[in-house]
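[1] got a predicted model here, sequence first, then my questions.
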Amino acid sequence: MFQPVVSFFSARRTIKRILTLSYDIFAIAFALYASIALRLGVISFPMELEEVGSFVITIAVTLIVFTKLGLYRAVMRYMIVPAIGHIFLAVVASSLALSISSFYLHSFIPRSVPAIYAGIAMILLGGPRILIRTYFDRYYRKGKDNVLIYGAGVAGRELAYALRQGSEYHPVAIIDDDPNKIGNIIYGLRVYDSKDFLKLNGLYQPVKLLLAINNIRQGERLRLVDKLSNWPVAIQSVPSVEDIALGRADKTEVRDLDIADLLGRDSVEPKHELMQQCIFGKSVMVTGAGGSIGSELCRQIIKLSPKTLVLFELNEYNLYQIEKELKQIALYTNVETTIIAALGSVQHSNRLEKMMRIYQINTVYHAAAYKHVPIVEYNMIEGVRNNIFGTLFAAKAAINANVDNFVLISTDKAVRSTNIMGASKRMAELVLQALSVEQVTTNFTMVRFGNVLGSSGSVVPLFREQIKKGGPVTVTHPDITRYFMLIPEAAQLVIQAGSIGHNGQVFVLDMGDSVKILDLAKRMIHLMGMSEKIDVDCDGDIEIKFTGLRPGEKLYEELLIGENVAGTSHPKIMTALEDYLTWKEMEIVLNKLDKFCHEFNIEAVRDILISTPTGYTGGGEIKDHLYCHHKEKQLQI
């Protein structure tokens, strides 16, 4: 029976407008006729030229008002209360036109007819539009999954409206903890108390609960997420206003919970004066600008209005992506910063120095490094060349180009490392510490911190992907722990540490308490609406498997080599007082290291890293691919 309606809405827009206009003309004419017939109590009555003139004027005025109010541009199936309000205004204008035209044309239309006409016209013009809207709401609801919305504020209202117009989810109810909002009706959805969740879950069987709250403090949000993690439904959230404004997300888009919610910790607001000190109005370079840390540094830096921002990156695609994003941010925030996308490797010292000289760089944030522990373990020479000599070349280029500040992004894996990646980063620290004593041109500082959630090597995206595929979730060891920090928080603290640092200082960021990876995996499983499968006979959804520690991996990470640590003016930044080599001693080590890298003498390279005060213990057998292949060939001979 609804086939004609469906066929009508599958027709072209022009045809639909002609049919809608034709119906409105008929409905207005019928309403005029019916109102006079009702008033006179007869079915037929004489129509003189004056009455016909009033009818024509009334119809024309009504259609003009409808057009001006955009009712023929609106898609009828999406019409809601505001459109009905426009119809009411048009009908009022139509009634006035009938009254005025009948007065001036001296037509025989009783004075009560315009009021009767207004009631009939409202039914005939508004009724079909409401019925069509209701029909399509019910028709399209059949193929949509039920969802609950948490939050009856602005974000929740916008999400409810957007989802009702969309084709993927059907909102069935809104949940909120504010007693003043409970019982309200928003776009046809009732607002319930969070205590009613189990009843709603049993009644509607929603596939997801969408968290639509963006205006609460992080601590409150964390407590809310902790409560929701015990509910037997997948939790997702809506994007922030900033993401929507920058085009990074659509307001109808729903996504997995923010990484901050998984971490369960509050971040400290950055000190604006420290953020600006080395950046505002200055020329800044970020090496490794397309990486996880480098790109976030760039996002924080562009907001602080530098004169020039040079993005130095080896990967062409990553460079293209971050340049495009930064230009959008600059446009959105009205920042007049010259953005330079520079392809290059930190192992090319001439390229680095020329870029720093030409753009008169004041501050360098050196984030370029190979950071993935097993990959560097399998490619030892490249890891040493990029992390140690790349830092050396960048530092010397900064000295020669009279750069004021040079900040190295280091890692907690540099402390008593069991892997080549950590040892190479500690050696990079020693290089800068030695150079800091040798010269006074550039202020060298190093910032050491743990894992950042959401980076290219983070466990969070890996766990998320494994859970979506149905598991298993792989954890290397049941007792493994890591320090975690959010990428934006880490980037802000790096910038602030660079502002308070004195030449040769090593800074350690307060990472809070270490996080047990197993607990993080379980939390993610629950927040994605699933349960852990403990054994074969268990009814759970996702199994957790332990795969064993990877090459060079430790159970626990440390941030300090010794106990010599002092506070700074920032509550989240500490300074570590550690031993280092003189530049003459460092030069001897670097010359040997360069020679052995060139000769591909991996055993000698590892011996140097062990003998130098890096804290590197050797980490067991050498895992480098080429070294192992060469050893196999020798054994075969």
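    Yep, that arrived.
[2] alpha carbons only for contacts and neighbour counts from here, please
    Fine.
[3] can you list the residue ranges for strands in the stretch 301-450 of the chain?
    308-313, 338-343, 363-366, 405-411, 443-449 (DSSP state E, counting those that start in this stretch).
[4] so which of the ones you listed comes closest to residue 130?
    strand 338-343 (52.5 Å; CA to CA).
[5] that closest one - contacts with which helices or strands?
    For strand 338-343, the elements it packs on are strand 308-313, helix 316-333, judged by 3 or more CA pairs under 8 Å, 6 or more residues apart in numbering; DSSP states H and E.
[6] how about JSON lines for those, with distance to residue 132 and mean neighbour count added?
    Shown next, in JSON lines, are the helices and strands packed on strand 338-343 (distance: least, CA to CA, whole Å; neighbours: other CA atoms under 10 Å):
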{"stretch": "strand 308-313", "distance to residue 132": "54", "mean neighbour count": "25"}
{"stretch": "helix 316-333", "distance to residue 132": "40", "mean neighbour count": "16"}
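[7] out of those, nearest to residue 581?
    Nearest of the helices and strands packed on strand 338-343 (CA to CA): strand 308-313, 29.2 Å.
[8] now for the closest one, which elements pack on it?
    Looks like strand 308-313 contacts strand 283-287, helix 316-333, strand 338-343 (3+ CA pairs under 8 Å, 6+ apart).
[9] would you list the ones you listed in JSON lines and tack on distance to residue 269?
    Shown next, in JSON lines, are these (distance: least, CA to CA, whole Å):
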{"stretch": "strand 283-287", "distance to residue 269": "23"}
{"stretch": "helix 316-333", "distance to residue 269": "20"}
{"stretch": "strand 338-343", "distance to residue 269": "27"}
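[10] here comes the other one, which I'd like you to weigh against the first:
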Amino acid sequence: MSSLLKNLSRHQKQMILIVVDLLLLPIAFVGALAVQRNTFPDYTVLREWSLLLVALCSTAFVFSWALGISRIRLSAYDIHGVWQTALFATLLGVAGAGLSVVFTVSFPGSFFVLFALVYFLTCATARIAMLQILLTIYRRAHTRCRVVIYGAGTTGIQLASALKTHEAIEAVAFVEDNPRLVGTRAAGLSVYPGFKLPDIIEKNEVHRVLLAMPSLSMPKQLQIAKHIETLGVEVQTLPSFSQLVGEEPLVNRLQNISPAAFLGRTHLSQNAPDLTNAYTHRVILISGAGGSIGCELSRQILAARPKRLVLFELNELALYNIEKELSALARDLDVDLIPILGSVTDARLVANVLKTNNVEIVLHAAAYKHVPLVEKNPLAGMANNVLGTHSLAREAMAAGVAKFILISTDKAVRPSNFMGASKRLAEMVVLDQASRSTVCVFSVVRFGNVLGSSGSVIPLFQEQIARGGPLTLTHRDTTRYFMTAQEAVQLVLHAGTFASGGEIFVLDMGKPMPIYDLARQIIEANGYTVRDSANPNGDIEIEIAGLRPGEKLHEELITNTPLQPTQHPKIMIAVDVGLPEIHVAAVIRAIRTAVASGDKKACTDIAVRWVDGYKRDRLQAKAFGLTTQVFGSTTQSD
């Protein structure tokens, strides 16, 4: 039956409504006569008025089509439809009075007023009855979705009213946190307190809860949704009317905020000198070109108009994205853009790429950098970060490359994690090559965290805010050095211009930033408030999860060795002699053996033996009792 009704065309449905209206007209006419005369008229009397009824039906057909009564959908029959029906009945009453004169049928004037009233009530009642019949048919043909509306305010009531005519969704109750609304009825539904939601869901076999609280902040809505989902039902959010018409964002109020806004200082290299002379018309290879630093290196190097830019990357998608971004600009600047898909641990590929392209400068940014992942995968970390650096540096020297710059990290200084230990060993490899090279200049540039890079705290915090929180910190007192990718890369390129070989350049990153303060800034920058003991009604909570394996409270950029100035005020040189050549060779052999045999313990032993300050079983720098001097300020690691 439901399929038959649904297959009717719109024109057919309109004709059915017109026929129903015409059939109701004689019924209303006879009913009005019966009411007025207090008796049902007999057949002889009705036959005398048959011509009047026929004429009145013809008039009704014309009026119905002209007023569009039949074009009003049953499911949309509202107060406007009622007024249209009233106008239709009134016009028929007036027409009936006029036709009675034409056909010389005597009726008192009050009859046609009564007729119009009876016909109006009959038509309106018939439409409501037809709608209920159709809904019953449709509902029996479908499995109905029973819902609870969370929020009995204006939006919730409007939603409940709209669902009354829905064939597949049935609202069974309201749930409300406002005690003033609990216990009342709205749109024909009872309003219950929030704590009764599990009972309502169970007793009424509810499938879905609709959040009708658009004025509530998004984090609080998400928190409510998380709680409701634990009850085993689906949760959906309803926007407000103002959101639907575009006065407010419909989905999300989060905005992209520049990472530099959280530095608490001006950029370190705003008045940088021109780098054109150092990199123009040179052939430059960037390893790890698809990473956060690699991408920014590629952008800034391309702007300097090199002769050729080789993008060396292991990740296919990352390489595709950076090549797609730079290809049009490279064509405009007449720069050869060469994408190379491969690993720096592949010595044959590295040697072939360097020689084929006559590479003059190598900027080595390829590394596994995520501390927890490398902590769980030490063999991969050693292979990529140490053996990869050794392979690329050795082949660069063999190919006659003029300059090799390793991008390092503050986590390489007396590291407490495996990623930092592997980067420290990579630094030793580059310093060893520098001590033996007479052609290629080998140097290291060391800096801290890059704001907004993949896996860094700002994207993580933004994602957690989008989920409604909480923001997770490992420790209340954790601090980190931060710099934007743009300024870090600019200083790296500056350091490369005056590198002479064997230096570890350390970038001045300003004062370390408390991560807890950064979390608060990000919450407030997104328009929310922090929920804590001082503000229990806030939007987003900051949760302390505890230090992860290998994580320090405070990072370091140097050890106790003195710093030497350079021609750039924000670039220093840390004095570091590294390891003797024979020891570096022993380290490389040991790592190759450990990786080949899959011996994680051997990797740990290598790091413990050769990396100053590394202890595999210590999780914090505090365990070592370290005191660090960074640009004249003393920081105790506690």
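    Received the coordinates, thanks. Note that the structure is predicted; figures quoted are calculated from it, not measured.
[11] give me the TM-score for this pair.
    The TM-score (TM-score structural alignment, normalised by the length of the first structure) is 0.56; 372 aligned residues with a CA RMSD of 2.2 Å.
[12] hang on, the earlier thing: what's the most buried one of the strands of the stretch 301-450 of the first structure?
    strand 443-449 (a mean of 27; mean count of other CA atoms under 10 Å).
[13] that strand corresponds to what range in the second structure?
    Taking TM-score structural alignment as the measure, the second structure aligns residues 441-447 with strand 443-449 of the first structure.
[14] post-alignment, the matching stretch versus the first structure, mean distance?
    Its aligned residues in the first structure lie a mean 0.4 Å from stretch 441-447 of the second structure after superposition (mean CA distance after the TM-score superposition for the first structure).
[15] what ranges does the stretch 101-250 of the second structure have for its strands?
    Going by DSSP E, counting those that start in this stretch, the stretch 101-250 of the second structure shows strands at 145-150, 169-176, 185-186, 189-193, 208-211, 234-237.
[16] could those be laid out in JSON lines, adding distance to residue 571 of the second structure and mean neighbour count?
    Formatted as JSON lines, the strands of the stretch 101-250 of the second structure follow (distance: least, CA to CA, whole Å; neighbours: other CA under 10 Å):
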{"stretch": "strand 145-150", "distance to residue 571 of the second structure": "58", "mean neighbour count": "22"}
{"stretch": "strand 169-176", "distance to residue 571 of the second structure": "60", "mean neighbour count": "23"}
{"stretch": "strand 185-186", "distance to residue 571 of the second structure": "69", "mean neighbour count": "16"}
{"stretch": "strand 189-193", "distance to residue 571 of the second structure": "62", "mean neighbour count": "19"}
{"stretch": "strand 208-211", "distance to residue 571 of the second structure": "54", "mean neighbour count": "22"}
{"stretch": "strand 234-237", "distance to residue 571 of the second structure": "52", "mean neighbour count": "16"}
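[17] adding distance to residue 33 of the second structure, write these out as TSV.
    Shown next, in TSV, are the strands of the stretch 101-250 of the second structure (distance: least, CA to CA, whole Å):
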stretch	distance to residue 33 of the second structure
strand 145-150	47
strand 169-176	42
strand 185-186	41
strand 189-193	41
strand 208-211	51
strand 234-237	54
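[18] nearest to residue 51 of the second structure, of those strands?
    strand 169-176 (48.0 Å).
[19] quick check, distance from that closest one to the centre of its chain.
    30 Å (CA atoms, centre = their mean, to the nearest Å).
[20] helices or strands next to that strand in the packing?
    Checking 3+ CA pairs under 8 Å, 6+ apart, strand 169-176 of the second structure ends up next to strand 145-150, helix 154-163, strand 189-193.
[21] pull up the aligned stretch in the first structure for that strand.
    So strand 169-176 of the second structure sits over no part of the first structure, by TM-score structural alignment.
[22] between helix 154-163 and that strand, find me the angle.
    Orientation of strand 169-176 of the second structure against helix 154-163 (axes from the mean of the first three to the mean of the last three CA atoms, to 10 degrees) gives an angle of 160 degrees.
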